[in-house]
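Student: Got a predicted structure plus its sequence, pasted below:
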Amino acid sequence: MSDLVALMSPIRRRLITAGLLHVVYALSALVPFVCVAELARALLGSTGAAPWTIVAIAAGALLVRFLAFGASGVISHFADADLQLHLRRRLAAKLSAVPLGWFTERNSGQVKKVLQDDVREMHHLVAHALLDLLAAAITPIAALAYLLWVDWRLTLVTLLPIPLFAAAFAVMMRGYGEQMRRWGEATARINAAVVEFVQGIAVVKTFGQTSRSHERFARAADDFADFFGAWVRPMLRLSGLSTALIAPPTMLLVTLAGGVVFTAQGWIQPVDVLPFVLVGVGLTAPFQLLDAGSMQLRQAAEAASRVAALLAEPVLPEPETPLKPDGARVEFRGVGFSYDGSTRVLEDIDLTLEPGTLTALVGPSGSGKSTLGRLLARFYDVGTGEVLVGGRNIKEIGSAELYRHVGFVFQDVQLLRASIADNIALGSPAAGRTDIEKVARAAQIHERIEQLPRGYDSVIGVDAHLSGGEMQRVSIARALLADAPILVLDEATAFADPESEAAIQDALSTLIAGRTVLVIAHRLHTITGADQIVVLDHGRVAEIGRQPELPAYVRQALR
């Protein structure tokens, strides 16, 4: 709950204003019912109040109710819109500042849930639930005060169902916090399964694995249904019972029974039962809002905790006074790294990449090749040692400056849902169409782009549907335009067909010319021209040399 309060701090004053207006609305909504009861008592001579005065008060209360409700609704909805904008901007800023490796550890479904679903979940709280909860609390208190003024004894009789409702409700809510946590986790699993299923549908259909791919989503949905059923089923009877205890017919029955007894005993006049019939029957109606509002409050609190957790993620530290690299020489000095803080993925890596040379990283799966490449691109910060670019520790180089010097092309190509031109110009937004076409030609993708319905203005996923090899060449064109002097290549041809591989190799030949290149290699023929081959084994450098210089068993392993 503290996370929720902290997140709503930018709109606190407006929420207080809307809340005060809603209090006025709740009180003015009760006044006409009181006026009807008092008018009846006045007409029957039970009180000396002037009938037309009571009518005027009722009419004025209706007008105030309308104005207060409208004003509180407008203020709360505008406050909610501003809060959602504020939170999404903060989340976007946070996502742009976390280490790039943060994204490799999370799927898009989890990020989407926080950025979209959880922020939207807070809308119901800010724009509706908080005001409804306030009204649900104020209305019974005001009604109770009025009924106590009329007759405190009959008021106590009218309130008899409420303790029974409270007891049933308390039993029903036991363990609610834990269940809501499980609800959030189950929903996140469904979101992740849906996103992964949709993103991979083309591949799984191609290989006839649609049913297997669908199983994960179906299993997530079935698990959610089982959990929800096991949670809700025992609550249904209690929910029905508690609702029946404070339903208007029940309240009317209790009120009339008490009124008959009190009138028969001569304790009150028959006309004095009327306020309890008009106001007492609705005394418990707000409890229904309290029930629904409390659930929305808990859901919003859970959503707020996830939003706050993302906002609390550590960002990539930026130097106060960024330094600029002097050249394109890369050095790994005593580098060690662990993802979880205990299991070492890399240990004591000492390696130098001279300017203009190509260094190939090879080794068995899990040896740390991709991790080492990502450390150079500062997806993560090293645990021990340091990585130097141009004689400067990359921690002393600002991110913007670092990525002007270090570019990367990975197997998993990511293109934005934007035009081809915008995707290529991502690393150099000021580039003109001539420069974009020039690098596209060098990347062997210009002719394919020209075949698209709108050429370079075609939008990825709309009227530009590219193959994996074509997307890879677009990413190479992007890297060419960025013109970084240091490149990290995670075997860009690993999954390409022979024709695409040849085109990608030609594009890569253009890309790496004159640059310091670190290639994460999986196939021998892609590194035959490497200036040095570094063999990693269990996170350590096992051998360094050119292919003919490496031991026979290493050369055999590379085949």
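Tutor: Noted; the coordinates are in hand.

Student: going forward, measure contacts between C-alpha atoms and count neighbours the same way
Tutor: OK.

Student: Quick check: residue 546 vs residue 46, distance?
Tutor: When distances are taken as CA to CA, to the nearest Å, residue 546 and residue 46 turn out to be 108 Å apart.

Student: Comparing the two, which shows the higher neighbour count?
Tutor: Taking residue 546 and residue 46 together and counting by other CA atoms under 10 Å, residue 546 has the greater number of neighbours (17 against 14).

Student: what's near enough to touch the more buried one?
Tutor: Residue 546 makes contacts with 530-533, as judged by CA atoms under 8 Å, 6 or more residues apart in numbering.

Student: Mind checking what secondary structure the residue nearest the centre of the chain has?
Tutor: Nearest to the centroid of the C-alpha atoms of the chain, with distances taken as CA atoms, centre = their mean, sits residue 114, at 1.3 Å. Residue 114 carries the three-state label helix when classified by DSSP: H, G, I helix; E, B strand; the rest coil.

Student: same deal with residue 534?
Tutor: When the rule is three-state DSSP, residue 534 gets the label strand.

Student: cool, and residue 337?
Tutor: strand.

Student: Tell me, how many residues neighbour it?
Tutor: Residues contacting residue 337 under the criterion other CA under 10 Å number 25.

Student: Likewise for the one 10 residues further on?
Tutor: When neighbours are counted by other CA under 10 Å, residue 347 registers 19.

Student: try it against this one:
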Amino acid sequence: MSQKNVEERPGQLDSAVSQAAAGTESALEIRDTELDDGSAGQGHGPGDGPHVPAGQDGSTNRGLGIAAILKRLLLFARPFWNKMILAVLLAIVGAALTVIGPHFLERITNEIEAGLASTIDLVEVRRLIIISVIILVLSFIASYMQARLMVDATQKTSQNLRSSLNKKIDGMPLAYFDKTSHGDTLSRVSNDVDTLSQTLNSAVSSVITGVATLLGASLMMFITEWRMALAGMFAAALGFILSLFIMKHSQKYFVLRQRELGALNGMIEETYSGHSVVRVYNAERSARHEFHNRNEALYNTSWKADFLGGLMNPVMMFVGNLGYVVVCVVGAILVINGTIPIGVIVSFMIYIRMFTNPLTSIAQAATGFQNATAAGTRVFELIDEEEMPDESDKPADVPAVRGHVSFDHVKFGYDPDKTIIHDFSAEVYPGQKVAIVGPTGAGKTTMVNLLMRFYEIDSGEIRIDGVPTSSMRRENVDALFGMVLQDTWMFKGTMRENLVYRTEGVTQEGLDAVVEEVGLKEFIKQLPDGYETVMEEDGALSAGQKQLVTIARAMLADDPLLILDEATSSIDTRTEQLVQKSLDTLTAGRTSFVIAHRLSTIRDADIIFVMRDGDIVETGKHTELLAKGGFYSDLYNSQFDPAE
């Protein structure tokens, strides 16, 4: 995404703020209706169509499966495969050293038992103890290195995954954000990726070490005493089968939990971004009711997921204790019969622990994998969403333009079955100030969105200096336009950074001149640190002051084409007169598109496009259109006395 595109899109992407007043009100009305029929919790959000909460958009609740998730995660981990392979080898070495240790403990026990009848060979006992300690130290070093390598590899894989999601969102069409809850998208990028990261960091290491230890312990048990090995492993197998049964029935609840979490986040983000509307319309009750429903749904799925997942640990503890009992009984019988020495029982007590502990770790990791499967399904659903077409084959340079804009039989609809712009044709010549007026829903803002390629037209063509915008890269189209939106946007940073944003080469003198021209000079003087005062997105600035900042930002950017979408809507009448002069300076020599409901602000426009139901119904200057006595005259006279 181009730097300018970053600036323009927040007004589109961050609809939770920019559309709160329009969307939240309708959402609350829907929720109040739903409360009457008991269907609360299925509310709609802002946007052109119904908001579909996570898990209710027609997608299935079944996950991709742990094998598919791990396969795709391994693709992200490709640059770190060498570290992962070395970690696996070190895990095998560490496990091998660990399972060898009890063999020497068995020999120490046997030496002591044999020496009870005569003399204990302390030299041999000391030698065996030293070997055991060395084995334990080497096992610790191998395990430490394995954990270090795996943590490094998994965290960098998570970093790659986040980078891919960030790039993916940059390449997503705005239509996706119109129909998808922003809170749900944020939940995928934050909560779900964090869940995957935690699983990679802990569960994967546990499984690698556990499997290696499990295999090593099994081998050593069979080498030491095959009858006791069979008895102990039979008891463990019962617990493992029970764990698989639990996993099979708990997986669906882990998937549902992630989806309910995304739905709850979406509802919270929507409600609190429009908090003032909720207060004004006394909708706290319905908002609390919906929150309660979603919170209850999340509680129910989380309780079932955690309860079934939590059964793993007590089941495996039972298996471990059962294994001790079986080994002791079978071992005691074999010792009484003189088949084995007592040292075998001592070593087997450790082997059984080595055999059952990895099963416990693997069972716990399985719970983590269930979370990862649910989270991974949602993450990869986002990654698999259709992106905007690749434009790398188009010219990379931003063209120099004069500002001749042509609309040639443009047709468009947000929904393929519902056309909004029917057959829009117009010519705008370099340096003209074009006003686009019409009632709400006429298609004014839609035309601007199409001009900047925020959406692709269904048919027809838009050309700048004879070059179709469809043949230009989106970021190059964006680079041609400055924009002042009705919905202002500021980020956390200094006032200077908010004013200059991504415009390079701005001098202090140029900044001061623009600030004075838009009427911000006195306000900035009152700030504690002047231009260096850190501003918050929702800080102490009024709506009018924020709009002045965005106007100054556009003036500093000095782009050849300009879009003003209700640029003075949040400014009082006195300030509007001052800003209007600044806007006249800003639009001088630039092709400008002005969307305005206050028709007094566009009297001096070179040409006025009057839109109704997606079509231009009248064109001309202000005085000409008034003289016609048509639709424009009706709009104007509805705001002003005809005597004016």
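Tutor: Structure's in. What do you need? For clarity, every value in this text was computed on a predicted model and none was experimentally measured.

Student: TM-score of the superposition?
Tutor: Overall, the chain-to-chain superposition scores 0.88 on the TM-score scale (TM-score structural alignment, normalised by the length of structure 1); 556 aligned residues with a CA RMSD of 3.3 Å.

Student: hang on, the earlier thing: closest to residue 347 of structure 1 out of the contacts of residue 546 of structure 1?
Tutor: For residue 347 of structure 1, the nearest member of the contacts of residue 546 of structure 1 is residue 533. The distance, counting by CA to CA, is 18.1 Å.

Student: The closest one: what's it in contact with?
Tutor: With contact set as CA under 8 Å, 6+ apart, residue 533 of structure 1 has these partners: 359-362, 543-547.

Student: Can you lay out these as CSV showing secondary structure and distance to residue 250 of structure 1?
Tutor: CSV is the format used below for those (DSSP: H, G, I helix; E, B strand; the rest coil; distance: CA to CA, whole Å):
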residue, secondary structure, distance to residue 250 of structure 1
359, strand, 82
360, strand, 80
361, strand, 78
362, strand, 78
543, strand, 84
544, strand, 86
545, strand, 88
546, coil, 89
547, helix, 89
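
Student: Report how many residues lie close to residue 307 of structure 2.
Tutor: Neighbouring residues of residue 307 of structure 2 were enumerated by other CA under 10 Å; the total is 12.

Student: Now do the same for it: helix, strand or coil?
Tutor: Classification of residue 307 of structure 2 using three-state DSSP returns helix.

Student: Check the gap between it and residue 5 of structure 2 for me.
Tutor: Using CA to CA, residue 307 of structure 2 is found at 47 Å from residue 5 of structure 2.

Student: same check, this time on residue 156 of structure 2
Tutor: In this structure, residue 156 of structure 2 and residue 5 of structure 2 are 28 Å apart, going by CA to CA.

Student: What of residue 314 of structure 2?
Tutor: Residue 314 of structure 2 sits 54 Å away from residue 5 of structure 2, taking CA to CA as the criterion.

Student: Likewise for residue 313 of structure 2?
Tutor: Between residue 313 of structure 2 and residue 5 of structure 2 the computed distance is 51 Å (CA to CA).

Student: can I assume residue 374 of structure 1 is in contact with residue 380?
Tutor: Yes - contact status for residue 374 of structure 1 versus residue 380: in contact at 7.0 Å, counting by CA atoms under 8 Å.

Student: Need the residues touching each of those two.
Tutor: Shared contacts of residue 374 of structure 1 and residue 380 (CA under 8 Å, 6+ apart): residue 101.

Student: how about residue 494 of structure 1, secondary structure?
Tutor: Using three-state DSSP, the structure places residue 494 of structure 1 in coil.

Student: so how far is residue 401 of structure 1 from it?
Tutor: Residue 494 of structure 1 sits 30 Å away from residue 401 of structure 1 when distances are taken as CA to CA.

Student: next one: residue 272 of structure 1
Tutor: Here the criterion is CA to CA. By it, residue 272 of structure 1 lies 81 Å from residue 401 of structure 1.
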